[in-house]
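Q: what's the 3D shape of this:
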Amino acid sequence: MKADPQYAPEHLALEAVRGLGPEAAEWAARTRAERPGITPDELAALAVRHFTTLARLSGAISGVAGLPGAVVDVGVLAWTQARMVLHIAAAYDADPSAGERATDLLVLQKVHKVAGTARTALGVAAGRERAGRLFSDRQGGTVIKLSLRLAQMAGVRAARKVFAKVVPGAGVILGTWVNSAATKDLAKRSRQHFRNG
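A: All right, here's what the predicted structure looks like:
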C-alpha cells in the first residue's frame, strides 16, 4: 500500500479477503457449532459488537498518542472494519474468501459508488501488485496519501474528524466517538447488504 497509496483501499481489500476471509468463515462455523439455532442476524450482531469495541479501543489509543496515533489509527480502523464486514458476510452465508467480497468492501466503505468501478480499480491494483515486484516506486508524501485514502475507506470523511483525535484533553473521547460512529454506520450498511443477498 505504501508503494501505491493511490490504490491503498483496493490493496487493503484484496489482502483482507485473502488473509481474513478464512478467519471469518472459521469464526462463523465455530460459533454456529457452539450455539445451535443462532440466526444470521444474531451472529452478525456478535461480530458488530466485537469489532465496534475494537474500533473504540483504537480510537481511544489514538487520542492518547496524538497526531502520530491518529495517522496510524486510520489504517487500523480500516483493517478492523474490513474484518467486521467479512465476519458479517460469513454470518449471512456469503463466502468471506470469495473475490467478490473485495468489491463489497469497497462499495460498502464508500470508496466506490458502484461495484463495476470497484472491480476495475481492484483489477488495476492487482496488476500493480504484480508490477510492483519488478519496479520500485518511491514517491514523496506517500504516508500522507496513504493516510488520506485509508481515512476515506474507514469512513472518516473529513480531515477534521481525524485531527479531532489530537485535541488536547478530548482526544480519547473524540477518537472513541469517531471510530465508533464510522464502524456502526458501516455495520448497518453491511448487514443490510448481506441480509438482502
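Q: rest of the way, CA atoms for contacts and neighbours
A: OK.
Q: tell me where this structure has helices.
A: 8-34, 40-65, 67-91, 100-108, 115-132, 142-153, 159-164, 171-195 (DSSP state H).
Q: run through who's touching the fifth one.
A: It refers to helix 115-132. With C-alpha atoms under 8 Å, 6 or more residues apart in numbering as the contact definition, helix 115-132 has outside contacts at 3-4, 7, 10-11, 14, 102-104, 106-107, 111-112.
Q: for the residues you listed, which one is nearest residue 54?
A: residue 106 (20.5 Å; C-alpha to C-alpha).
Q: what's near enough to touch that closest one?
A: Neighbours of residue 106 in contact, by C-alpha under 8 Å, 6+ apart: 9, 10, 13, 112, 118, 153.
Q: one more, so I can put them side by side:
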Amino acid sequence: MNETAIPVTETLAPPGTLWSRMKSDPQYAPEHLALEAVRRLGPEAARWAERCRVNNPGITCDALAELAVKRFTTLARISGSASGASGLPGAVLDVGVLAWTQSRMVLHVAAAYGHDPVAPERATELLMLQRVHKAAEPARVALGVAAGRDRASRLFTETTARPLTGVMLKLAVRLRHMAGVRAARRAWVHSAATRDLAVRSRLWFRTA
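A: So this is what the prediction gives:
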C-alpha cells in the first residue's frame, strides 16, 4: 500500500492564536479547540483520505481508519514529551497537545468513513466523542457561546486581568477532561485514552 502516510505538519501542536483564546476563556477551552481543529485540521484530513483512495483503489473505510488510528496513537504516546516545559505550564502544554492530536485523529477517522471533516457538525461530534458533552444540543450551544466570545474579543480589546495560576489550573482541568486523562503525563495514559477515543470514533462514523 502506498501514498497512505499522514504528513507531519506544523499542526502537531495547537497554534499560538488558539492558546491565547483558550487562556482568555478557559471555561470554553474544549469548544475553542474543537472549532479550530475543524478549521485547520479538517482540510488536511480530507486531502489525505482523497489521496489514499486515488492511489489505492478498493481500499476499505476500515483500513483507512486503522491507518489514522495507528498514526495518531503513536503521536499521542509521545505528545508533549519533547516540550521541555515543567510544572503547571508543562502539564497544560502536554494535555493541550494531546487533545489536539486526538482531535486530528477523529477528523481523519471521519474522512476515512466518508464524512466531510470540515463540516460544522464535526466540532459537535468532537465534543461528544471526547465526552465534553453528552449530547449534540448542549455541545452546539457551547460551541455557539465560544464562537460568540471569540467574535466579541476581536471587537473589544479590554480584558479583565486574572491570576495566571488560576487560569492555567482551569485550563488544565478542562483540557484533561477533553483528552480523557486524569493523571500526570504518562505515555501509557495518553495511549490508552487515545485508543478509547479511537474505538468510539470508529463506531460513530461507521454507523452514522
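Q: quick check: the counterpart of residue 23 of the first structure in the second structure vs residue 140 of the second structure, distance?
A: Matched by TM-score structural alignment, residue 23 of the first structure corresponds to residue 44 in the second structure. The gap separating residue 44 of the second structure from residue 140 of the second structure is 23 Å, by C-alpha to C-alpha, to the nearest Å.
Q: likewise for residue 78 of the second structure?
A: 31 Å.
Q: again, but for residue 130 of the second structure
A: Taking C-alpha to C-alpha, one finds residue 130 of the second structure at 14 Å from residue 140 of the second structure.
Q: okay, these two: which has more neighbours?
A: A direct count of neighbours by other C-alpha atoms under 10 Å for residue 130 of the second structure and residue 140 places residue 130 higher, at 25 against 19.
Q: filter the contacts of residue 106 of the first structure to the buried ones?
A: 9, 10, 13, 112, 118, 153 (16 or more other C-alpha atoms under 10 Å).
Q: which one of those residues is nearest residue 64 of the first structure?
A: residue 153 (22.7 Å).
Q: show me what contacts the aligned residue in the second structure for that closest one?
A: Taking TM-score structural alignment for the superposition, residue 153 of the first structure sits opposite residue 178 in the second structure. Residue 178 of the second structure makes contact with 30, 99, 127, 130, 131, 132, according to C-alpha under 8 Å, 6+ apart.
Q: tell me the one of these nearest residue 169 of the second structure?
A: residue 30 (14.3 Å).
Q: that closest one -> the first structure?
A: Checking TM-score structural alignment: residue 30 of the second structure goes with residue 9.
Q: what of residue 108 of the second structure?
A: So residue 108 of the second structure corresponds to residue 87, using TM-score structural alignment.
Q: next, count neighbours for that match.
A: Neighbours around residue 87 of the first structure, by other C-alpha under 10 Å: 30.
Q: once you drop chain neighbours, what's closest to it?
A: residue 24 (4.8 Å; C-alpha to C-alpha, 6 or more residues apart in numbering).
Q: the one you found contacts residue 85, correct?
A: No - look at residue 24 of the first structure against residue 85 with C-alpha atoms under 8 Å: they stay out of range, at 9.2 Å.
Q: between those two, which one's more packed in?
A: For residue 24 of the first structure versus residue 85, neighbours defined as other C-alpha under 10 Å are more numerous around residue 85 (31 against 25).
Q: surely that one meets residue 190?
A: Yes - applying C-alpha under 8 Å, one finds residue 85 of the first structure in contact with residue 190, separated by 6.2 Å.
Q: my read: residue 64 of the first structure touches residue 172, true?
A: Yes - counting by C-alpha under 8 Å, residue 64 of the first structure touches residue 172, with 5.9 Å between them.
Q: residue contacts, the corresponding residue of the first structure for residue 74 of the second structure?
A: In the first structure, residue 74 of the second structure lines up with residue 53, judged by TM-score structural alignment. Neighbouring residues of residue 53 of the first structure by C-alpha under 8 Å, 6+ apart: residue 180.
Q: the counterpart of residue 39 of the first structure in the second structure: how many residues sit nearby?
A: Mapped onto the second structure by TM-score structural alignment, residue 39 of the first structure lines up with residue 60. A total of 13 residues lie near residue 60 of the second structure under the criterion other C-alpha under 10 Å.
Q: the match of residue 23 of the first structure - how many residues pack around it?
A: 21.
Q: relative to residue 100 of the second structure, how far out is it?
A: Distance from residue 44 of the second structure to residue 100 of the second structure, by C-alpha to C-alpha: 14 Å.
Q: just residue 71 of the second structure next, same as before
A: In terms of C-alpha to C-alpha, residue 71 of the second structure sits 14 Å off from residue 100 of the second structure.
Q: neighbour count: these two, which is higher?
A: residue 100 (26 against 14).
Q: now the residue most central in space within the second structure: how far from residue 194 of the second structure?
A: Residue closest to the average C-alpha location in the second structure (C-alpha atoms, centre = their mean): residue 103, at 2.4 Å. Going from residue 103 of the second structure to residue 194 of the second structure by C-alpha to C-alpha gives 10 Å.
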